[in-house]
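1. What shape does this take:
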Amino acid sequence: MNTQDTIIALATPSGSGAIAVIRLSGSNTISIANRYFKSIHNKKLSNQKTHTIHLGNIIDGERVLDEVLVSLFKNPQSYTGEDVVEISCHGSLYIQQEIMQLFVRNGCRMADPGEFTLRAFLNGKLDLSQAEAVADLIASDSKASHQIAMQQMRGGFSNEIENLRQDLLNFASLIELELDFSEEDVEFANRDDFQKLVTKISTVLKALIDSFAFGNVLKNGIPVAIIGEPNVGKSTLLNALLNEEKAIVSSIAGTTRDAIEDELIIEGVAYRFIDTAGIRDTTDEIESIGIKKTFEKTAQAQLIIYLFDASIIRSRHDGEITELLNLIKHEIEKVSIKFPDKKMLIIANKSDLLSEKEMKQIQNQIKNILFLSAKENEGIHELKDQLTELSNIGVLSNNQTIVSNSRHFSVLNKALIEIKNVQFGIDNNISSDLIAIDIRQALLYLGEITGAVTNEDLLGNIFANFCIGK
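-> Prediction:
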């Protein structure tokens, strides 16, 4: 990739609209723009201050392509750290293409995906983790994913990693110095302080690694599996949550044969609700496949909603009620045993058909239960509150660093392994030259996160996922 070229791309989504923004960046940006932009006040862009906007026309020979606003950002005070011009034109596809083709014919080339942000990284405007956060910010579709991306883009995660790296680098320098004076048998790095630092780094890395499970689901939406026996109202509940007829509802048991998914944002967090096939013993081959998929989806879910039909105890005598509730408890316990690490919310559906006495009988036998009527849309708000509580999203409000990037997660794990090797070396009085090897490797991995250590393949993989024009 030639970073000396002047590049151009559409910075707004492709298609027609009220306006479109065409972005140019590079050392020749202003001189090229000067040739084809005619200010209404005959101003030359090269003579204007940075961060100014100018009204005029884009001219191709004698032909006026469009009346535009040109925003001027002079290096290094721009997104890329280079001279940047942004042309706000009318959103006609024809106008967009005419303007871009004019500049491509006269000294510009089309930008590669993510090339503007790559240049921002190469010019020190962003570190690598902040650059990756740009893509996450563009893709964010909920308050939670937006908040995580903004925290990373503002450097919260980078600062934490860089502080660890700098502390470790200081001690690494002392260890290396000891190796230079190995014949004198001197010790520059205080081993007690070094031990404390290694423990601190290990603790921070573990916390960041552990946060990935939470950060990843917040970024992509928290998967919630709605499970239970056939005909208990799972599809009706999904429809009530989404406020639309997403799933087919029928009085015939086993209507849902495949998993149905849709997303809903609750309190700024995206949830992916999965309506599954009812769990029961069946000889129907298609239904059996659906039930197998139910367990697969439940295994992938972060939260489980176990739904049962509370109306089955209606007008029964106490002995029958106890027997029925014991059967329900047994089914709930089977799910808990099969998925011990999953948080589960137990819901008694069709509560509108029960008397107060019957509801109390259920509460006495099944603890921590929520009553609702999906058909009548009763208790849905309380269910949403329970989901928010179970999701443990409070960490978002205290600015705790949360890892949501799989590359960061992978590199953090590698760094932790090397730190454990350093710890092993300290505990077993291994020679400083061997400890130094593990320290260097840990520093390498920590540097890969922020881009202090990088290579062309790594950058290519990261920025290939960006959209053109960013």
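2. Could you use CA atoms for every contact and neighbour count after this?
-> Noted.
3. In the chain, spot the strand with the most residues.
-> Selection of the longest strand in the chain by residue count, based on DSSP state E, yields strand 63-73.
4. please give me the structure for this one as well, since I'd like to look at both together:
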Amino acid sequence: MINQDTIVALATPSGAGAIAIIRLSGKNAIDLAESSFKSISGKKLKNQTTHTIHLGHIIDGVKTIDEVLLSIFKNPNSYTGEDVVEISCHGSNYIQQEIIQLFLRKGCRMATAGEFTLRAFLNGKLDLSQAEAVADLIASDNEASHQIAMQQMRGGFSSEIAKLREELLNFASLIELELDFAEEDVEFADRTQFKELIERITFVLKRLIDSFAVGNVIKNGIPVAIVGEPNVGKSTLLNVLLNEERAIVSEIAGTTRDTIEDEISIGGIGFRFIDTAGIRETKDVVESIGIKKTFEKIEQSQVVIYLFDSTKYKAQSDKFKIELEKIKNKYPLKPLIILANKIDQIDDIQITQMQSEIPQIKLLSAKTGFGVVGLTNSLLNLINTGALRNNETIVTNSRHYDALLKAFKEIQKVKEGLNTDLSGDLLAIDIRQALYHFGEITGEITNDDLLGNIFANFCIGK
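-> Below is the predicted model:
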């Protein structure tokens, strides 16, 4: 599947900037670069050692396009495992396109999405899970997702899987050997040691599968719906959390007619806050649509913040309690944070009354910022970040999660077979299936369709 042609692409974001990097990879990368590069010192690129940088000009016939720095990475000591040239030019759109078009005319092909990383995988520079981590690293927008992507790109996840696969493969080989000597009635694979291995694999698989619940929210951000009646301070709270005037705030009930979303990082974790339309009975058609969307957003959220006006609690406490019960009953599995807003406008006696009647209530003044730190701490406490702090392997990729579930299912079959003294030939079938699913994760088992789906999500130039 490895193409032998030389590819070219812009490796930096498109658009004008101070510097742009154009990358070439393939067996003719250095020769093609040399045909259009004139070194200031008169050096010949093919005579230079790997990992060196050279100052010169990119020329097209007698025309000078730009003064550039040209970096050489010779195979196999490059990102792709092929000869790679990176040209650092000035960031003009015109210059970028002129250089790329020049190399296309000279025989390069425009790289497809993720093709540089695909070549790195096919040339054995990365396994498949590490290659996927490259895309996650590029997409990471908070500390936690960056940390997980870096760990996986360094091979933390794949090395753990590879070690288990190797041990399982060794036992599989011994069981297969027993089948060749079936008439001799001998056992090459120690069943006691095999059971211990299966228990260890089961433990690791369970831990990795369970980690996906945390990893998925860290990677994609945690959607948090801010709900409550109109004019209780939902938009003010959103603005305080974002530290900007993102939502319109007014004294007019029903100002927010549609949901407003924005994301911030709290303690390295991404949270996507959703300011929803106030929930109330209304005949306004537009506001009714907004309220309908509010319930849709609650369905999509993983955490619900219920906000109410503490200045109205004394007169409407029964109403608030009924609304809270409705939300709890309708969404029993969603964590619910109850906030009493505008506490700067009530006295200590009223605060004590609220806290005694609703023990889990948290106090807030979105206007002054009081209670916001407590709210953010409560949100972080909902996420089990212990594995992250302890630098444990965390699964974030749904493809890996699916393969781990399938491997776990097959390992359970092997475990059951050992407990019931199943024959070696039947044990071998389940072991092979488990090995297959392990191999799917690291790329020992793959196909063109799978690779196409994975690398199609990469950016051009990576």
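5. Give me the TM-score for this pair.
-> The TM-score (TM-score structural alignment, normalised by the length of structure 2) is 0.95; 462 aligned residues with a CA RMSD of 1.9 Å.
6. quick revisit: once aligned, what mean separation remains between the longest strand of structure 1 and structure 2?
-> Average distance, strand 63-73 of structure 1 versus aligned residues of structure 2 after superposition (mean CA distance after the TM-score superposition for structure 1): 1.0 Å.
7. Run the chain-centre distance for that strand.
-> From the chain centre to the centre of strand 63-73 of structure 1 is a distance of 36 Å (CA atoms, centre = their mean, to the nearest Å).
8. once the structures are aligned, where does that strand end up in structure 2?
-> Under TM-score structural alignment, the match for strand 63-73 of structure 1 in structure 2 covers residues 63-73.
9. what's the matching stretch in contact with?
-> If you take CA atoms under 8 Å, 6 or more residues apart in numbering as the criterion, stretch 63-73 of structure 2 is touched by 30, 49-59, 83-90, 95, 98-99.
10. Any quick PyMOL command for the buried ones out of these?
-> With 16 or more other CA atoms under 10 Å as the criterion, this PyMOL line picks the buried residues out of these:
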select buried, resi 30+50+53+54+55+56+57+58+59+83+84+85+86+87+88+89+90+95+98+99
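11. Apart from its neighbours in sequence, what residue is nearest Ile175 of structure 1?
-> Spatial nearest neighbour of Ile175 of structure 1, excluding adjacent residues (CA to CA, 6 or more residues apart in numbering): Ala189 at 6.1 Å.
12. So the residue nearest the centre of structure 1: helix, strand or coil?
-> A centroid search over structure 1 (CA atoms, centre = their mean) returns Lys219, at 2.9 Å, as the residue closest to the centre. Under DSSP: H, G, I helix; E, B strand; the rest coil, Lys219 of structure 1 falls in the helix class.
13. Quick check: chain neighbours aside, which residue is closest to it?
-> In space, and not counting its chain neighbours, Lys219 of structure 1 is closest to Ser145: 4.7 Å by CA to CA, 6+ apart.
14. who's in contact with the strand or helix carrying Ala18 of structure 1?
-> For Ala18 of structure 1, the host element (DSSP states H and E) is strand 17-25. Strand 17-25 of structure 1 is contacted by residues 6-13, 80, 82-92, 96, 100, 116, 469 when judged by CA under 8 Å, 6+ apart.
15. hmm, try it at 6 Å
-> Contact with strand 17-25 of structure 1 is made by 6-12, 83-91, as judged by CA atoms under 6 Å, 6 or more residues apart in numbering.
16. Which ones among these map onto strands?
-> For the contacts of strand 17-25 of structure 1, membership in strands holds for 6-10, 84-91, with DSSP E as the criterion.
17. and stretch 41-50 of structure 2, which residues are buried?
-> Judged by neighbour count using 16+ other CA under 10 Å, the buried positions of stretch 41-50 of structure 2 are Leu45, Thr50.
18. same deal with stretch 340-351 of structure 1?
-> Counting neighbours by 16+ other CA under 10 Å, one finds that the buried residues in stretch 340-351 of structure 1 are Lys342, Met344, Leu345, Ile346, Ile347, Ala348, Asn349, Lys350, Ser351.
19. Between the residues you listed, which sits nearest Glu183 of structure 1?
-> In terms of CA to CA, no member of the buried residues of stretch 340-351 of structure 1 lies closer to Glu183 of structure 1 than Lys342, at 57.6 Å.
20. how far away is that closest one from Gln302 of structure 1?
-> Look at Lys342 of structure 1 and Gln302 of structure 1: by CA to CA, to the nearest Å, they are 6 Å apart.
21. One more: Leu383 of structure 1?
-> Going from Leu383 of structure 1 to Gln302 of structure 1 by CA to CA gives 16 Å.
22. More neighbours: which of these two?
-> Neighbours per residue, other CA atoms under 10 Å: of Leu383 of structure 1 and Gln302, the larger number sits with Gln302, 23 against 18.
23. contacting residues for the more buried one?
-> Listed by CA under 6 Å, 6+ apart, the contact set of Gln302 of structure 1 reads Pro223.
24. The residue nearest to the centre of structure 1 matches what in structure 2?
-> So Lys219 of structure 1 corresponds to Lys219, using TM-score structural alignment.
25. In the stretch 101-250 of structure 2, what residue spans correspond to helices?
-> Taking DSSP state H, counting those that start in this stretch as the criterion, the stretch 101-250 of structure 2 carries its helices at 115-122, 128-139, 143-153, 156-180, 191-220, 234-242.
26. The first one: how far from the chain's middle?
-> The reference is to helix 115-122 of structure 2. Distance, centroid of helix 115-122 of structure 2 to centroid of chain: 20 Å (CA atoms, centre = their mean).
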